[in-house]
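Novice: Predicted model follows, preceded by the sequence.
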Amino acid sequence: QVLETYMFHSFLKARLNRKMDAFARLELSTQSEEDRLNLMFQSPRRLTMEKMASKRFNPQYMISRRMVISMPNLQDIKLPEGPTRNSSLRRIETGVGKGRMSVKMPSKSVSTFKIPEIHFPLMFQCVHSYYTDFFNHLSKAINTLPPDNSALLARYFYLRGLISLMQGKLLNALSDFQNLDKTDLRIFPTDLVRKIVETMPPSERSQADRKPELKKLISRVMEKQREVMKIDDHVKNFELPKTHMQLDDFVKRIQESGIVKDIDTIHRLFDALTVGHQKQIDPETFRDFYNYWKETEAEAQEVNLPPAVIEHLDKNECVYKLSCSVKTNYGVGKIALTQKRLFLLTEGGRPGYVQIAAFRDIEDVKSTTVAFLLLRIPTLRIKTLSKNEVFEANLKTECDLWYLIVKEMWAGKKMADDHK
């Protein structure tokens, strides 16, 4: 009955809209500096190694995780987006022909900014000095740049704003972001500025309001957010579709379900689910896909790596997929996939870590079969540049899925490295 009351409805709506009220301020006051910064930036859905290590023995986290996983239907709500704006990043057009990929890049001049070198232990004082040095480098670059080079000037302001944010100097960060109005509004970080304003302590907010240019910036950003909220100001409960869906309806359903928000990704998903069929998805197919996604999410959230394994991984890595227990030529265990690598979580009395491959180190990936008595077992083979031995895993029914995932991650990492 409480869940149906107007009071709870208003409270839930305020949480979903990230409203900075008394409850939000109380929550912020109990969080660490790291958690407050994480609120301003988009965090990965999976637990990073750093979070996994810190929350391993947190009873409150364990209880909340079990509650989320046990929900019969995900009630994830589409959060209101900030005002639309043109992206400052140029689109890379790719064309594929005769097995080769060509990338067409605009022929524009490239400017290089050398950041200060990191040659110190990761201690607070050293990191603080590094941010100060970085800030001074950017200030010098801004002061020596001709005013007519507004595009490059905007990027320096953007970077300096981020450095100020990492230093906790919110007013300086807002001032640099405000300068994007005069240089290149296309890269103005609307969502980030709104989150900065919402998490500012009252004393700093008062200082910002006393500066006309910042007061105008805050008013404009927050007013646009209120306009977005007015467009759709009610809490939605996600429901599975009951009729066939065309592309537009499918995009809406996927976004409301919380699976993904990116339009291009949803379009590729629609194409994958409609291969060989009419360009529409029936309710049964969507339900099966949605239930499988929920199960996968629950399994990923349940991943709890031992400290001996975590120490081999970077602190910002997340386990995105974990296989069932399989036989490999490295031993028996579960294959784990992060954004950087594949590794084998070996089984036994003491679970261990065996590196399979970093994605940038992969030379070839194949999905094949091996003979066992009268059967042929689907097998994934991964050849790396640094090892002579080819990794083999008898993945059986999961083989095709893992082959596609690894190949996609490998191709993405290779493309990113080629254009650095």
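Specialist: Yep, it's here.

Novice: From here on, just use CA atoms for contacts and neighbour counts.
Specialist: Will do.

Novice: Could you find the closest non-adjacent residue to I196?
Specialist: Nearest non-adjacent residue to I196, counting by Cα to Cα, 6 or more residues apart in numbering: M40, 6.6 Å away.

Novice: what number of residues lie near that neighbour?
Specialist: Neighbour count for M40, taken as other Cα atoms under 10 Å: 18.

Novice: Go ahead and confirm it touches L192.
Specialist: Yes: assessed by Cα atoms under 8 Å, M40 is found in contact with L192 at 5.9 Å.

Novice: circling back: distance of the residue nearest to I196 from I362?
Specialist: 35 Å (Cα to Cα, to the nearest Å).

Novice: again with W293
Specialist: Applying Cα to Cα, the value for W293 to I362 is 27 Å.

Novice: ok, these two, which is more surrounded?
Specialist: Remark: of W293 and I362, I362 carries more neighbours, 22 against 13, as counted by other Cα under 10 Å.

Novice: gap between the residue lying closest to the more buried one once chain neighbours are set aside and L342?
Specialist: The shortest distance from I362 to any residue other than its chain neighbours is 4.3 Å, reached at T384 (Cα to Cα, 6+ apart). Distance, T384 to L342, using Cα to Cα: 11 Å.

Novice: now K216
Specialist: Using Cα to Cα, we find K216 at a distance of 49 Å from L342.

Novice: of the two, who's got more company?
Specialist: Ranked by neighbour count (other Cα under 10 Å), K216 and L342 place L342 first, with 20 against 13.

Novice: On the three-state scheme, that one is what?
Specialist: When classified by DSSP: H, G, I helix; E, B strand; the rest coil, L342 comes out as strand.

Novice: Can you list the buried residues in the helix or strand containing N38?
Specialist: Using DSSP states H and E, N38 maps to helix 33-40. Across helix 33-40, burial judged by 16 or more other Cα atoms under 10 Å covers R36, L37, M40.

Novice: let's bring in a second model and compare:
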Amino acid sequence: MTSPEESALLARYHYLRGLVNTVSNKRLDALEDFQSLYKTDAEIFPSQMVKSLVASLSEAERLQGDKRPDIKSLISRHIDESECVFKLSSSVKTSRGVGKIAMTQRRLFLLTDGRPGYVEVAQYRDLEEVKVFSAPFLLLRIPSLKLRVHGRKEAFEANLKTETELWNLMVKEMWAGRIVADRHKDPQYMQQALTNALLMDAVAVDVLLYTPGQLWVSVSGGKMMVFDASSWSLIQTCQVGNAKLNCMLGVDKDQVWVGSEDCVIYIISIVSMVCNRQLTEHRAEVTGLALDTDKISHKVAYSCSAEGTIIVWDVSTLQVKKQFRLSCDRLLSVHSCSKTLWCCSRDSVME
């Protein structure tokens, strides 16, 4: 049996080795040391540091950690599986360092560049002020976001550039939702606030598509969000490549076709919300999609790409029926009407 003196010495050893592994970016080894420390002396267990370590784990490290029972139990104890990042900014300059601001359903936090872990910016219920202000930079004044948090003297400031106003609206919506949810003791208000904030984010995207009962929204970087059209609640999110999405088309009752800047047409099942096919015949970004509704027995779809190529698709077999190219300055869209295909480019409309 270990004596109290030996236990104290062992605890210090695990603590110090955990610190060394942390600064050496050996996150899994550090977590293993802190798990041993937790078993030896829970009173000096650095819970905040462990939370930061867990939050900074890469996907590969998390998978490795799942194979090590002690680390897996530590990870599960210090991360809330119900919390999800719904919006992540680009890397921006803030009053607490350079990093990416993340928005979850409960709080805002900063993922600092070049350092493991995160810095909590604010829980929504602790916010006292959210506003846009102009920060001086040389001879310019740059729009920035300022947050005042209860119990903190210094305000949090972030130079979000062109996204400042969007973040201002989204954070205010989440703040208001938290206040109303606490007042009425009903978490449903928070869920509604999150939906509203996501819709605000969606307003800035390029493509919306309505299918019976659902609203499909493309977000930057190939992310798709699907909302229930009656309640505006978020049903599903899915990833469709990593490029900007330019156009969407509902095909039959079970498919959505999505044209992307990466030259691919992604086909998503409405039932499973999963991309199960890709059409890769285009050699430039796909800019338009259309369906020929006059041919009931044998539907065809049209797709166009920026350099002028138009492809005619057999919807049932997904085979190319015909392909031709127009001479124009950036082909933007195609529309099928009364057995005529209308093509819109930057400088003309062609029939």
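Specialist: Received, thanks. For clarity, every value in this text was computed on a predicted model and none was experimentally measured.

Novice: TM value for the aligned chains?
Specialist: Overlay of the two chains. TM-score (TM-score structural alignment, normalised by the length of the second structure): 0.32; 121 aligned residues with a Cα RMSD of 3.0 Å.

Novice: Show me the contact partners of stretch 197-216 of the second structure.
Specialist: 86, 166, 169-171, 173-174, 217-220, 224-230, 245-250 (Cα atoms under 8 Å, 6 or more residues apart in numbering).

Novice: actually stretch 123-134 of the second structure, not the one I typed
Specialist: Taking Cα under 8 Å, 6+ apart as the rule, stretch 123-134 of the second structure contacts 106-108, 141-150, 164-165, 168, 171-172, 174-175, 178-179.

Novice: if we go to 6 Å?
Specialist: 107, 141-150, 175, 178 (Cα atoms under 6 Å, 6 or more residues apart in numbering).

Novice: what ranges do the helices span in the stretch 201-350 of the second structure?
Specialist: Under the criterion DSSP state H, counting those that start in this stretch, the stretch 201-350 of the second structure carries no helices.

Novice: ok, T237 of the second structure touching F227?
Specialist: No: T237 of the second structure lies out of contact with F227 (Cα atoms under 6 Å); the separation is 9.1 Å.

Novice: End to end on stretch 313-325 of the second structure, go ahead and measure it.
Specialist: Where stretch 313-325 of the second structure begins and where it ends lie 15 Å apart, using Cα to Cα.

Novice: Verify the assumption that Q48 of the second structure is located in a strand.
Specialist: No: going by three-state DSSP, the assignment for Q48 of the second structure is helix, not a strand.

Novice: Just give the number of residues close to it.
Specialist: If you count neighbours by other Cα under 10 Å, Q48 of the second structure ends up with 11.

Novice: Counting neighbours, which of the contacts of stretch 123-134 of the second structure comes out on top?
Specialist: R178 (26 neighbours).

Novice: Return the distance of E256 of the first structure relative to H267 of the first structure.
Specialist: E256 of the first structure is 15 Å from H267 of the first structure, by Cα to Cα.

Novice: Stretch 248-260 of the second structure spans what distance, first to last residue?
Specialist: End-to-end distance (Cα to Cα), stretch 248-260 of the second structure: 9 Å.

Novice: Need the contact partners of that stretch.
Specialist: For stretch 248-260 of the second structure, with Cα under 6 Å, 6+ apart as the criterion, the contacting residues are K244, L245, N246, C247, I265, Y266, I267, I268, S269, I270, V286.

Novice: Name the residues of that stretch that come out as buried.
Specialist: M248, L249, G250, V251, Q255, V256, W257, V258, G259, S260.

Novice: helix or strand for V130 of the second structure, which one?
Specialist: Counting by DSSP H and E, V130 of the second structure is part of strand 127-137.

Novice: Then L63 of the second structure?
Specialist: Using DSSP H and E, L63 of the second structure falls in helix 59-66.

Novice: again, but for L165 of the first structure
Specialist: With DSSP H and E as the test, L165 of the first structure turns up in helix 150-166.

Novice: So which elements touch that helix?
Specialist: helix 170-178, helix 180-183 (3 or more Cα pairs under 6 Å, 6 or more residues apart in numbering; DSSP states H and E).

Novice: Check the gap between Q48 of the second structure and E6 of the second structure for me.
Specialist: Taking Cα to Cα, one finds Q48 of the second structure at 26 Å from E6 of the second structure.

Novice: Wasn't H128 of the first structure part of a helix?
Specialist: Yes: under three-state DSSP, H128 of the first structure sits within a helix.

Novice: so the residue nearest to I362 of the first structure sits right up against V365, yeah?
Specialist: No: if you go by Cα under 6 Å, T384 of the first structure and V365 don't touch, sitting 9.0 Å apart.

Novice: For the stretch 251-400 of the first structure, which segments count as strands?
Specialist: Assigned by DSSP state E, counting those that start in this stretch, the strands in the stretch 251-400 of the first structure fall at 321-322, 326-328, 331-337, 341-346, 352-358, 362-372, 375-384, 391-393.

Novice: Show me what the shortest one is in contact with.
Specialist: Read that as strand 321-322 of the first structure. Strand 321-322 of the first structure is contacted from outside by I335, A336, L337, using Cα under 6 Å, 6+ apart.

Novice: Out of those residues, the closest to F11 of the first structure would be?
Specialist: Relative to F11 of the first structure, the closest of these is L337; by Cα to Cα it sits at 37.6 Å.

Novice: Give me the nearest residue to the closest one, chain neighbours excluded.
Specialist: K321 (5.2 Å).

Novice: Roughly how far does that neighbour sit from I405 of the first structure?
Specialist: K321 of the first structure sits 10 Å away from I405 of the first structure when distances are taken as Cα to Cα.

Novice: When these two are compared, which one has more neighbours?
Specialist: The neighbour comparison of K321 of the first structure against I405 (other Cα under 10 Å) goes to K321, with 22 against 13.

Novice: where's E173 of the second structure, which helix or strand?
Specialist: Going by DSSP H and E, E173 of the second structure is in helix 164-184.

Novice: Now do that helix: which elements does it pack against?
Specialist: Using 3+ Cα pairs under 6 Å, 6+ apart, the elements in contact with helix 164-184 of the second structure are helix 188-203.

Novice: Would you mind listing the buried residues in stretch 411-420 of the first structure?
Specialist: For stretch 411-420 of the first structure, a neighbour-count test (16+ other Cα under 10 Å) marks K413 as buried.

Novice: In the stretch 1-150 of the first structure, what residue spans correspond to helices?
Specialist: Counting by DSSP H, counting those that start in this stretch, the helices of the stretch 1-150 of the first structure are 6-16, 22-29, 33-40, 49-54, 59-70, 124-144, 150-166.

Novice: Which of those sits closest to V354 of the first structure?
Specialist: V354 of the first structure lies closest to helix 49-54 among the helices of the stretch 1-150 of the first structure, at 16.6 Å (Cα to Cα).

Novice: Give the buried residues for the closest one.
Specialist: For helix 49-54 of the first structure, the neighbour count (16+ other Cα under 10 Å) marks M49, E50, M52, A53 as buried.
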